[in-house]
Structures are given as structure tokens and as C-alpha cells.
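Undergrad: Fold the following for me, if possible:
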Amino acid sequence: MHVTAEAILSLLATVFVGVLFLLMLEETQSIARGTDPMTSRLHDLTRRFPRATYALAVVLGMLLGHLYWP
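TA: You can find the predicted model right below:
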């Protein structure tokens, strides 16, 4: 099996869209039930650990830059 940069990028994009879909689904169910959605807790978590959030953004940016740079 030959793994290419395009395959890795496609996998990352698919996982990202899947996570976004699950977050939207959970938020819809939470609104219907009248409870706090997970996105509120995720927002609180990113506010609580800003350095970790920044580090994750840098790592993802480096990975995408590595895959896109010719």
C-alpha cells in the first residue's frame, strides 16, 4: 500500500468533516432536550487551556503546510 500526501490530506479532511457532523448532531439533540451542548464545554475547554489549543493549531498548520508545500 502506497500512502501519498493526497491520501493523508483526504483522510484528515474526512475525519474533520465527520467530527463537525457529530458535533452538529449532538448540538441539535441537546437543544431539543434543553441541555447544554458539547460545543459549550469545548469552548470552555479551549478558554481554559489556550496554550494547548495554540499548540494543536500550530501542529495542524505544520502538517497541512508540509503536505501542500511542493
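
Undergrad: For the rest of this, base every contact and every neighbour count on C-alpha atoms.
TA: Fine.

Undergrad: What separation do you get for the residue nearest the centre of the chain and residue 33?
TA: Centroid-nearest residue in the chain: residue 16, 5.1 Å away (criterion: CA atoms, centre = their mean). Residue 16 sits at a distance of 26 Å from residue 33 (criterion: CA to CA, to the nearest Å).

Undergrad: one more, for comparison:
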Amino acid sequence: MEWSAEAILSLIATLVVGVVFVMMVSETISVARGTDPVTNHVRGAVRRYPRVTYAIAVLIGLLLGHFFWP
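TA: Okay, here's the model as predicted:
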């Protein structure tokens, strides 16, 4: 079985959409229950480690540029 670039990109996009959907459901349930949502923990981690956040953003930008630049 050979994996093409399009198949891998489609799989990554599907996984990202699935993770976003699960996070939205979790956020909705947390807000309905009145508990602390996941985004507060993510926001705290981003503020605690700004250099790591910057490095991840650059890495994502490099990957997207590599995949989509003609």
C-alpha cells in the first residue's frame, strides 16, 4: 500500500477537524456545567511557555508552506 501526498494531507486534515470537533464538544459541556474549559489551560500554557509556542507556530508555518507552495 502506497501513501500519496494527497492522502496523507487529507488524513491530517481529517484528524485536525476531528480534534477541533472534540474540543468544541468538551468546551460546550464545560461551559454548561460551569467548570473550567480546556482553553483556559491552553491559554495558561501559552503564556507560561511563549518560546515553545512561537517555535510550534513557525514549524506549522514551515510545513504549510512546504505542502502548499507551488
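
Undergrad: overall similarity of the pair, as a TM-score.
TA: Aligned and superposed, the two chains score 0.85 in TM-score terms (TM-score structural alignment, normalised by the length of structure 1); 70 aligned residues with a CA RMSD of 1.3 Å.

Undergrad: if we can go back for a sec, just give me the match in structure 2 for the residue nearest to the centre of structure 1.
TA: Taking TM-score structural alignment, the alignment pairs residue 16 of structure 1 with residue 16 from structure 2.

Undergrad: so that match is in which element?
TA: helix 5-33 (DSSP states H and E).

Undergrad: ok, how many other residues are close to residue 47 of structure 1?
TA: Applying other CA atoms under 10 Å, we find 12 residues neighbouring residue 47 of structure 1.

Undergrad: how close does the helix or strand where it lies sit to structure 2?
TA: In this assignment (DSSP H and E), residue 47 of structure 1 forms part of helix 38-48. For helix 38-48 of structure 1, the mean deviation from structure 2 after alignment is 0.9 Å (mean CA distance after the TM-score superposition for structure 1).

Undergrad: In structure 2, what stretch matches the next helix or strand after that helix?
TA: As assigned by DSSP H and E, the chain's next helix or strand after helix 38-48 of structure 1 is helix 50-68. Helix 50-68 of structure 1 lines up with residues 50-68 of structure 2 when matched by TM-score structural alignment.

Undergrad: And the matching stretch, how far out from the chain middle?
TA: In terms of CA atoms, centre = their mean, to the nearest Å, the centre of stretch 50-68 of structure 2 is found 12 Å from the chain centre.
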